[in-house]
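[1] Here is a sequence together with a model predicted from it:
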Amino acid sequence: MTRTITARELRAHWAEGREIALLDVREEGPFAEAHPLFALSVPVSEIETSLPALVPRLSAPIVVYDAGEGYAARAARRITALGYRDVAVLEGGLQAYARIGEVYRDVNVPSKAFGELVEAIRHTPSLPAAEVRRLLDEETDVVVVDARRFEEFSTMSIPGGRSLPGGELVYRIREAASSPDTLVVVNCAGRTRSIIGTQSLVNAGLPNRVVALRNGTIGWTLEGFSLATRRTEQVAPPSEETRAWARERAAAWATHVGVTVIGAEDLARFRAEAETRTLYTLDVRDPAEHAIGHPAGFASAPGGQLVQATDEWLGVRGARVVLYDDDGVRARMAASWLVQMGWDASVLAEGVALPDAFPVPASPRVLPPAEAALTPDDLAGLTDATIVDLARSPAYRRGHVPGAWHVSGPALARDLAALPGDGPIVLTSPDGRVAAANLTDARRATARPVLILSGGTRAWTEAGRPLETDERFVSEPIDVYKRPYEGTDNARAAMQGYIDWELQLVAQLANDGIARFHVARAPDAPRA
């Protein structure tokens, strides 16, 4: 029987800096309504595909919880089956936790709460949308740089802005603002990335006046201003002069914060200890640079997104983190933020020679089914099959195998009985991996034969077969949280509600008392 852990015992791990991973195994929708600060959203149906990267050490302590849906016990069994050895269920689930700790809305909350704390401590400069609009209309020496991912910038952006993802800001900013007289405006969709981006430039000692666009594209929209769409303008890669300036400034700030720079021997020791201390090795450069080449074992994690969404890469709170770049800038700036967020983060020194082979800890056992897999031709030949698509609902809406029903992964065992027909059930998912991982649970829940589409919906399209967009939902589509800061069709009330929520995060952090955040002040800054 899986052991249990109390909420107080869980919180003690965080307060004392001991390793632990907390998994919310419900759908993302309910997760975004309420969860503890350091909880990860890992729906029970996606454990096999999501957990190995988030929790790479099999002996790392893992706690799972739900809100009474019955998913936690099933999740614990599946995690144990992967080879994890220290798995517990949170006693009393979310309700018990909420009696002694704060619960939070939305997603990527640790990073967003930290960003609000940075603004409160450092008084990060910002301007409202109306003032930025006036400056753009009346002044000529103003640049707007968008700190989000390029894809988000292209979807909707401030007119006249250019894409400069947050992890690249210090590295490239002088290509956008070569004169110290140029006003630099940093924006994102809401608040966090513009706060962190602006403060990064201030921390690096950029001589320019730098301000965040207060409340980002949400604030711009709420003022009634139009956004640009489908823009492709990007700030150029840095010149040697810019690189030299950025390297010197990043090194000075990282040293001030206390970022450790390690060499090959240190990394080898960390890797040798990875069976007893969780280790993440991440390349914070642009993903295109990572794709061209990177040291063995370093996963792609663009620096701006890593700081904005630590919970999408770093699943075990209290773990070690080693960051890599080839310029001496981006890893130091990203690490400086992670250290302030309570992570044991260090930077691999530039130009270090590393071996292609190194000891790798035992990895989770993901065993694909040896039978029950159909080819697209096999599936097309079945006349009485009921197709179940386990994709997230937005992917299902974009296109699915004709006739497929959408079932939310965690609700699969419950909702199979609601499917029509009495022939075989065929599970699919975007690449087939989630479908294969849920085959056993599906077979336990129905007397009907259950098969999987090998390679999933991707294999279906690669075989030249069409998709359809007619919708058939068996489960309520609560598997994805509708983010009020993405896209161009958000309700004004949702956008305003999101800004109001962000503004109260500092108070919520203070009441919770387990974050272990510490914002570094400027060198020799007087204490208030």
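    Looks like it came in fine. Residues are numbered from 1 along each chain as shown.

[2] C-alpha from now on. contacts and neighbour counts both.
    Will do.

[3] residues contacting residue 195?
    115-116, 118-119, 124, 212 (Cα atoms under 8 Å, 6 or more residues apart in numbering).

[4] got a list of what the nearest residue to residue 386 once chain neighbours are set aside touches?
    Excluding the flanking residues, the one nearest residue 386 by Cα to Cα, 6 or more residues apart in numbering is residue 425, at 4.8 Å. The contact partners of residue 425, by Cα under 8 Å, 6+ apart, come to 385-388, 448-451.

[5] Kindly report the same for residue 341.
    Residues in contact with residue 341 (Cα under 8 Å, 6+ apart) are 114, 515-519.

[6] for residue 160, same thing?
    residue 144.

[7] And residue 50, by the same measure?
    residue 42.

[8] part of a strand, is it?
    No. Counting by DSSP: H, G, I helix; E, B strand; the rest coil, residue 50 is not found in a strand; it is helix.

[9] List only those of the contacts of residue 341 flagged as buried.
    Neighbour counting over the contacts of residue 341 (16 or more other Cα atoms under 10 Å) leaves 114, 515, 517, 519 as the buried ones.

[10] what's the longest helix belonging to the chain in contact with?
    If you go by DSSP state H, the chain has its longest helix at helix 240-257. Residues outside helix 240-257 that contact it (Cα under 8 Å, 6+ apart): 170-172, 174-175, 203-205, 327-330, 332-333, 335-336, 339-340, 520, 523.

[11] which parts of that helix are buried?
    242-243, 245-247, 249-251, 253-254, 257.

[12] cool, and stretch 342-351?
    Neighbour-count burial for stretch 342-351 [16+ other Cα under 10 Å]: 342-350.

[13] nearest to residue 297, of these?
    Distance to residue 297 across the buried residues of stretch 342-351 (Cα to Cα) is lowest for residue 348, with 12.9 Å.

[14] Test my guess that that closest one contacts residue 259.
    No. Using Cα atoms under 8 Å, residue 348 makes no contact with residue 259, being 10.7 Å away.

[15] could you pull out the helices for the stretch 151-300 of the chain?
    Using DSSP state H, counting those that start in this stretch, the helices of the stretch 151-300 of the chain run over 169-176, 192-203, 216-222, 240-257, 264-272, 287-292.

[16] Tell me how many other residues surround residue 416.
    Number of residues near residue 416 (other Cα atoms under 10 Å) recorded here: 19.

[17] Contact partners for residue 61?
    With Cα under 8 Å, 6+ apart, residue 61 has these contacts: 19-21, 85-88.

[18] Second structure for comparison follows:
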Amino acid sequence: MHSARIKLELTSFRLSAMSAPSVNAPARSASTSSTWPKVDARQVQAMLSDGQELAFLDVREEGAFHDAHPLLIVSAPLSHLETRLADLVPRRDTRVVLLDAEGEGLSERAAERMARWGYTQVSILEGGLQGWKNAGLQVFSGIYVPSKAFGEFVEHSYGTPSIDAQELKTWISEGRDMVILDSRPYSEFHNYSLPGGINCPGAELVHRVFDLVERETTTVVVNCAGRTRGIIGAQSLINAGLRNPVVCVRNGTQGWHLSGETMARGSRAVAPPPTPEGVRLAMEASERVARRFGVKEINVAQLRELQQQATQRSLYMFDVRTPEEYEAGHIPGARSAPGGQMVQSTDHYVGTRGARIVLCDDNGVRARMTASWLIQLGWKEVFVLQGGLSACGLALEKGPEVPTQLPVEAATQVQQLSVLQVQKKVQSGEAVVVDLSSSLRFRDGHIPGAWFAVRSRLASAMSQLPTHKLLVLTSVDGKFAEIAAADAQAVSSAPVAVLQGGNAAWTAAGLTLEPGLTHMTSTTDDVWYSPYDHVDMVKAMNAYLSWEIGLVEQMEKETGALFEYFE
């Protein structure tokens, strides 16, 4: 088999890579100047395709990012840089371009922090998002847009078969010989699923399917919440050569809900781990897929060589097994990225375009399947580690992944107050509580009378608060409040304290939280709201599905966006 490069471009022109200027000037220290190197939108567009590494980061809040952003930019909100940046952009001398809204100042604040953390090639997009638009370049709404668009590309290119909710309902009522496999993570599946569905996330499909179908006549039905993971999941089984009929559910659980059907809640049906025979068949299937899509495998010596070169070329290493397997034991230094999620939200894990990616698991099945999709997504240097967990000869680490945290600006004289102390100070009118949890978590429940604020907008929030002698910060568990304490001190005229243990400590003490979006100092564009998070879910689902389907047409107008099609 051979591949043909598909260029999703109809009328636009491609900038020559030679025209991209070098952005190698070190970012200036905040102590000497607030001026940072600037690049314009056309220069950044050229940099995205010049073959060199680039981290193009949007430092606005996630909800603002969702509303409009360039296609190949990665969300890295200023509010959460300490806990996200090091994993997104591990190499400190990577070329970095930051974007915000024109005149917002977030890029400058982010650049100052990045300089303190040792990032040396930080530049700012001139004019921010508006500068990108003024250059005649497209903006997209949504999150994980490249992966979402890729799902639509796969369906159109390979003709992935699908059925709608009504047809599935008919099949169920007829007692059709079929198995319904839900390709989402267990937490999503457990919350809501199709009746009779079995949880089998993403890369687990090929790994476990051979033990789930006794007859080749059994139809395998794959679904997700919307479209992408269902399409990729079904096509994975087809690519693997499964002889059974395979279809995906068009529009997933959203399509089921919109058709007036009731979803199952709290299901615990999970596809069991594969038997030895199931593993054998899955390995053979994944090897066929690897040959077709040109998946490269490396041994431990080659991995060590890539690791030695990691100061010149960015290297990401991911364990694509389930989170539970990762927690039970993983190679030191490998991050957890379950295969299905890795494909449908790649920019959540990798912030540097042009980087190298190494995937590992226990027997190669899930790593090969995941690699095959990353290659089709356009990633050039994707490798599977031969021998998986046993390759490195090291003792495995146990426990969940702990994000790398960069140094937090130290706050001075910030009190850690107990629940009882905060309660008394609030009741006396001495203190006001500011909750820095996401607006979604705040809506679900917050300390009675607390005010909602976004960390990056604390200066604006201060002018909206009632008169107080003490500002008390809280968050879900108090940790984020501690990180933000220095920021609050910089803009607050009153002393700052932190609720020890956050809202979790408040409820653990037997105190109640109140729901609702009350006492808001900011709009709720700090995070993305899924269709299931909206009051009018039907309207939100219809809008989301229309957006997802419409990505193909918008991608055709995009300059330089490339996926790989394999015949």
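    It's in. The structure presented is a predicted model; accordingly, all values stated were derived computationally and were not measured.

[19] Spatially central residue for the first structure, please.
    residue 312 (3.1 Å; Cα atoms, centre = their mean).

[20] right, and it touches residue 51 too?
    No. In this structure, residue 312 of the first structure is not within contact of residue 51 by Cα under 8 Å, at 10.6 Å.

[21] so what corresponds to residue 121 of the second structure in the first structure?
    Matched by TM-score structural alignment, residue 121 of the second structure corresponds to residue 86 in the first structure.

[22] before we move on, what about residue 230 of the second structure?
    Using TM-score structural alignment, residue 230 of the second structure lines up with residue 194 in the first structure.

[23] Endpoint to endpoint, stretch 218-226 of the first structure covers what distance?
    Taking Cα to Cα, to the nearest Å as the measure, stretch 218-226 of the first structure stretches 11 Å from start to finish.

[24] residues in the second structure matched by that stretch, start to end?
    Stretch 218-226 of the first structure maps onto residues 254-262 of the second structure, going by TM-score structural alignment.

[25] distance of the residue of the second structure most remote from its centre from residue 375 of the second structure?
    Here the second structure has its C-alpha centre computed as a mean, and the residue farthest from that point, by Cα atoms, centre = their mean, is residue 428 with 42.7 Å. Distance from residue 428 of the second structure to residue 375 of the second structure, counting by Cα to Cα: 61 Å.

[26] Run a quick neighbour tally on the alignment partner in the second structure of residue 294 of the first structure.
    When the second structure is aligned by TM-score structural alignment, the residue opposite residue 294 of the first structure is residue 330. Using other Cα under 10 Å, residue 330 of the second structure has 28 other residues around it.

[27] And for residue 205 of the second structure?
    25.

[28] wait, what's in contact with it?
    Residue 205 of the second structure neighbours (Cα under 8 Å, 6+ apart): 181, 183, 233, 236-237.

[29] most surrounded residue in the residues you listed?
    residue 233 (32 neighbours).

[30] Now do the residue nearest to that residue when sequence neighbours are not counted against residue 394 of the second structure, distance only.
    Excluding its sequence neighbours, the residue lying closest to residue 233 of the second structure (Cα to Cα, 6+ apart) is residue 202, at 5.9 Å. Shown here: residue 202 of the second structure relative to residue 394 of the second structure, a distance of 28 Å by Cα to Cα.

[31] Aligned counterpart of residue 67 of the second structure in the first structure, please.
    In the first structure, residue 67 of the second structure lands on residue 33 (TM-score structural alignment).

[32] got the contact list for that match?
    104-106.

[33] neighbour-wise, which of those leads?
    Going by other Cα under 10 Å, residue 104 tops the contacts of residue 33 of the first structure with 23 neighbours.

[34] That residue maps to what in the second structure?
    Using TM-score structural alignment, residue 104 of the first structure sits opposite residue 140 in the second structure.

[35] again, but for residue 59 of the first structure
    Match for residue 59 of the first structure (TM-score structural alignment): residue 93.

[36] how about its match, secondary structure?
    coil.

[37] what's stretch 509-517 of the second structure in contact with?
    Residues contacting stretch 509-517 of the second structure (Cα under 8 Å, 6+ apart): 419, 439, 442-448, 506-507.

[38] Would you mind measuring from residue 247 of the first structure to residue 334 of the first structure?
    With Cα to Cα as the criterion, residue 247 of the first structure and residue 334 of the first structure are 13 Å apart.

[39] Out of the buried residues of stretch 342-351 of the first structure, list just those in strands.
    344-348 (DSSP state E).

[40] Farthest-apart pair in the contacts of stretch 509-517 of the second structure, please.
    Once Cα to Cα is applied, those give 419 and 439 as the farthest pair, at 21.8 Å.

[41] neighbour-wise, which of the two wins?
    residue 439 (24 against 19).

[42] on that earlier part again, and the buried residues of stretch 342-351 of the first structure as CSV, adding distance to residue 180 of the first structure?
    As requested, those are exported to CSV (distance: Cα to Cα, whole Å):
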residue, distance to residue 180 of the first structure
342, 33
343, 34
344, 35
345, 32
346, 31
347, 29
348, 31
349, 30
350, 29
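
[43] which one of those residues is nearest residue 2 of the first structure?
    residue 343 (29.2 Å).

[44] My guess is the closest one contacts residue 321. True?
    Yes. At 7.3 Å, residue 343 of the first structure counts as touching residue 321 under the criterion of Cα under 8 Å.

[45] Now do the shared contacts for those two.
    Counting by Cα under 8 Å, 6+ apart, no residue touches both residue 343 of the first structure and residue 321.

[46] Quick check: residue 356 of the second structure touching residue 374?
    No. Residue 356 of the second structure is beyond contact range of residue 374, at 11.3 Å (criterion: Cα under 8 Å).

[47] quick one, which of those two is more surrounded?
    residue 374 (23 against 20).

[48] Need the counterpart of that one in the first structure.
    Looks like residue 374 of the second structure aligns to residue 338 there (TM-score structural alignment).
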